[in-house]
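Q: Any chance you can model this:
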Amino acid sequence: MDREELLLLTSLLLMLEGYLADNVLPAVLAFLLSLYIVSLRRGVVLSVEGSVEVPESMEEGKWHEGKLSLANHGSNAIVTPVIKTGDFELDIPYEVFLPTASTWDASFRIKPLRKGSFHIDSVGFRVVDERGLYEEFFPLFPIKVSVYPSVETIKEAAKVDRNLRLAEFYRTGKLFGGESLEIRDLREYQYGDEFKRIDWKASARLGELIVREFLKEENADVYIFLDNTREMRKGIKRARIDYAAILVVQVAAALIRKYRVGLVIYDELSADIVNPGKGGTQLETIRRRLDLRSEPKESSFRFSFETSLSKKAKAFLGKILPMRKGRKGPKGLFEALSLLKNPSFIILVTDLSNPGDVYRAVSLALKKHRVLILSPNPVLFYSGKLDKDALRRLYQAYKDREELIRRFNVLVPTIDLGPSDYIREIVKVV
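A: Below is the predicted model:
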């Protein structure tokens, strides 16, 4: 109840008292009080224009400066800026007295608490007349903000040095530096050449043995594919997309001095690409693109594996992985592959929650590219309540996951990752 309503209620009670007590004085007081309220209301005009400006792109956990602008076209008023959001910390003036026909400009501080893309809808000014009787809210257009991972977060995560499995996996050979699938030239066979290099069609046409020479892979670009589908965004306390975003920056930082590194982010329907480049500027471009928002929901731990395999293989996989009808896979992954025009390295960061689509996409990619999969394990990222049913479900999901990783390792190198696994070891093996 505001002050005007309180005065009107008081006036009504005085009139009621005068009627019940058969006394004219309370009724007169009620009448005078009503006239006072009406006269005040006719003299109060609340009309304020203003704007709130904040940077469109911010860094997680860092203070940024915003601007407030106000212009009062009505009566003297007390104005309170309103920005309601639980995703940002604000250091903003509580209220300001604004006389008639005056303006006011000020700055304030805003700090995003987590990364992602945000629409701040509750933005405006609460305006109260100088007596505090009348109040009105003047809304503004929603503010759209993109928050990218902070340098401090990445540096802190880089201190975690636990992914020894990756170094062990590549102990016998490096991921990069071999020969690509792109033919550079044809030449005559020389003693010591491998027979698999012989181009039999060219040899038959020219009447002598001809071998193929391939481009060195140092000339190829590296593309980091980041899965931004719904399952990757789910997480009670920490989503896999949060982990994956830091992982992408670490891998890019490890490779970007030697290779041209690009980024491709895909979801269920589409894909977006950051063209490859080298150096600190390219790394910063990649980092700023990782403003991916998580969803506070529990993972489903369900998989669907449908490939163009034999009936026997499908039957085998059907025993390993539960089927889910009607589920849409990450079609954006196929669009992402179409964005690559030349033979390249692909580092695919995905939780394999839609293994059938990923399997088909990777099989298609291997015709032209080399592929490595880094896969955050949904079971290891579980942070919900642990009861008997949850433990039973997690155990079954863990067994299914082992079979899934084994199956993908037959196709391409696939590394299973947990929340504390980061790719600092990749620097030692590439």
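Q: rest of the way, CA atoms for contacts and neighbours
A: Noted.
Q: Which stretches in the protein count as helices?
A: In the chain, the helices defined using DSSP state H lie at 3-21, 24-43, 151-158, 164-169, 200-206, 230-233, 240-255, 279-288, 311-320, 331-338, 355-365, 388-411, 426-429.
Q: Could you check the angle the third one makes with helix 279-288?
A: For helix 151-158 and helix 279-288, the angle between their directions (axes from the mean of the first three to the mean of the last three CA atoms, to 10 degrees) works out to 100 degrees.
Q: And the longest one, by the same measure?
A: For helix 388-411 and helix 279-288, the angle between their directions (the same axes, to 10 degrees) works out to 140 degrees.
Q: To compare with the earlier structure, here is another sequence to fold:
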Amino acid sequence: MKREDILVTLSLLGALHGFLTGSLFGPLFGAGIIAYIKLAHFSFSPKISFEIEGPGELEEGKQYDFLIKIRNNGSPTIIKPIVKVPFEVKVEGLKEVPIKRGGFIKLKVTPLLKGSYNIGVSLLVQDLYGLLNFETEEASMNIGVVPSVDSIKEGVKEARNVRLKESYKRALIGSETVDFYGLREYYPGDDIRRIDWKASSRIRKLIIREFLKERDSDVYIVLDETREMRKGKIDYGSSLALYLTGLLVKAGYRVGLIRYWEGGYKVIEPGKGVAHLEKIRSDLKVRRERGISSLKASLSSFSEKGRKFLRKVFPKKVGIAEALLSIKSPSYLLIITDLMSNTSLLYSLVVMLKKKHKIIIFSPNPVLFYPYEVDKEVLKMLYESYKERELMLRKFSTIVPVIDLEPYDYEEVLRGLE
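A: Sure, this is the predicted structure:
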């Protein structure tokens, strides 16, 4: 019940009290209340207009100031903002403010999640006596919320962890081929799916089928040393290449190294042993490039005619193409690249070579390797780059395992490949 209704009820009760008791106090009391209400109505004539001011683009988790600018061409009043926002947006500062001719109300707005949201604001306008009030029409403002650098990294990490598990399953080195090797007696711990039931029934013993291992295949570590990789990611790539080489040499594989850059490449043929590992370690000395990574990559699908054309021109000295096409026997190719240079060419090469080789791509994420201070414009650029890269990774992932890496993923990578 409104205050005005309560006062009207009291005035009627006063009149009733006077009628029943014959006293003048009740009617006079009621008349005074009615006069008070009439005075409040007569003096309450505000003319309110307002607008909302605030940034249109916000970063999640940060607090921003929004101003409700109010103009009043009527009687003095008391105003309280009414704000309608989704649960993803937190608003503070909803307090009553006396307004004569004009003023403002400062709201503290904190977006909790990325996205696009609408903020609706209306004003509850009250008289100075607290008897009368009305609500203005609602004004609205759209805001766009971009993710913070931390949430981008967290989101990439979460998505990457899922991809890591799937990629490791698809990229196990030393897995079995479909080439049949022979039969042998079943031993506890053998996979029961390999039991040859026909052979077992004939000799009345459990017999399992054995298949050839892919242990005899060579492994090539392919390191991208193009300009974009040299901007902050080459040390990581070189260290990862060396760690992978040490792990695989220790496991008994023949490991080779291919380094490629703009217009050239170098190959160290596969070998084994400590001396070979030292040879690769000595070769992994590259010079850093100054400058900021462009964070841009282009990827387009090639038609069949385009692929035929590429096959014709690949014999020329074009770096990555000639380097990969020089590998004659079926091998493992562990490619370390940020996918920022020669992206379309690399995609076409992978499509062609996956029929012959088993390929895994280890890709340092340029967004997560960004080394400089982040402001609003840089944050927006990082977010757009992150979305573009996600699309590119999905396209590569449809043909070969792709492992998206951040600066401290050595341990996770090595554990997955052990």
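Q: Quick check: TM-score for this pair?
A: After superposition, the two chains reach a TM-score of 0.48 (TM-score structural alignment, normalised by the length of structure 2), with 223 aligned residues with a CA RMSD of 3.2 Å.
Q: Could I get the helices of structure 1 in JSON lines, plus columns for distance to residue 187 of structure 1?
A: Converted to JSON lines, the helices of structure 1 look like this (distance: least, CA to CA, whole Å):
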{"stretch": "helix 3-21", "distance to residue 187 of structure 1": "94"}
{"stretch": "helix 24-43", "distance to residue 187 of structure 1": "95"}
{"stretch": "helix 151-158", "distance to residue 187 of structure 1": "46"}
{"stretch": "helix 164-169", "distance to residue 187 of structure 1": "35"}
{"stretch": "helix 200-206", "distance to residue 187 of structure 1": "10"}
{"stretch": "helix 230-233", "distance to residue 187 of structure 1": "48"}
{"stretch": "helix 240-255", "distance to residue 187 of structure 1": "33"}
{"stretch": "helix 279-288", "distance to residue 187 of structure 1": "36"}
{"stretch": "helix 311-320", "distance to residue 187 of structure 1": "41"}
{"stretch": "helix 331-338", "distance to residue 187 of structure 1": "32"}
{"stretch": "helix 355-365", "distance to residue 187 of structure 1": "28"}
{"stretch": "helix 388-411", "distance to residue 187 of structure 1": "31"}
{"stretch": "helix 426-429", "distance to residue 187 of structure 1": "32"}
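Q: Between those helices, which one is closest to residue 52 of structure 1.
A: Among the helices of structure 1, helix 279-288 comes nearest to residue 52 of structure 1, with 23.2 Å by CA to CA.
Q: What are the buried residues along that closest one?
A: Using 16 or more other CA atoms under 10 Å as the test for burial, helix 279-288 of structure 1 gives 279, 282, 283, 286, 287, 288.
Q: Nearest to residue 12 of structure 1 among these?
A: So of the buried residues of helix 279-288 of structure 1, ranked by how close each gets to residue 12 of structure 1 (CA to CA), first place is residue 288, at 61.2 Å.
Q: In the stretch 1-150 of structure 2, what residue spans correspond to helices?
A: Applying DSSP state H, counting those that start in this stretch to the stretch 1-150 of structure 2 gives helices spanning 3-21, 25-43, 149-170.
Q: need the longest strand for structure 2.
A: strand 115-126 (DSSP state E).
Q: ok, back up a step: tell me which of the helices of structure 1 sits nearest to residue 344 of structure 1.
A: helix 355-365 (9.6 Å).
Q: for that closest one, packing partners?
A: helix 331-338 (3 or more CA pairs under 8 Å, 6 or more residues apart in numbering; DSSP states H and E).
Q: What is the helix it packs on packed up against?
A: Partner elements for helix 331-338 of structure 1 (3+ CA pairs under 8 Å, 6+ apart): strand 261-266, strand 271-277, helix 355-365.
Q: No more questions from me, cheers.
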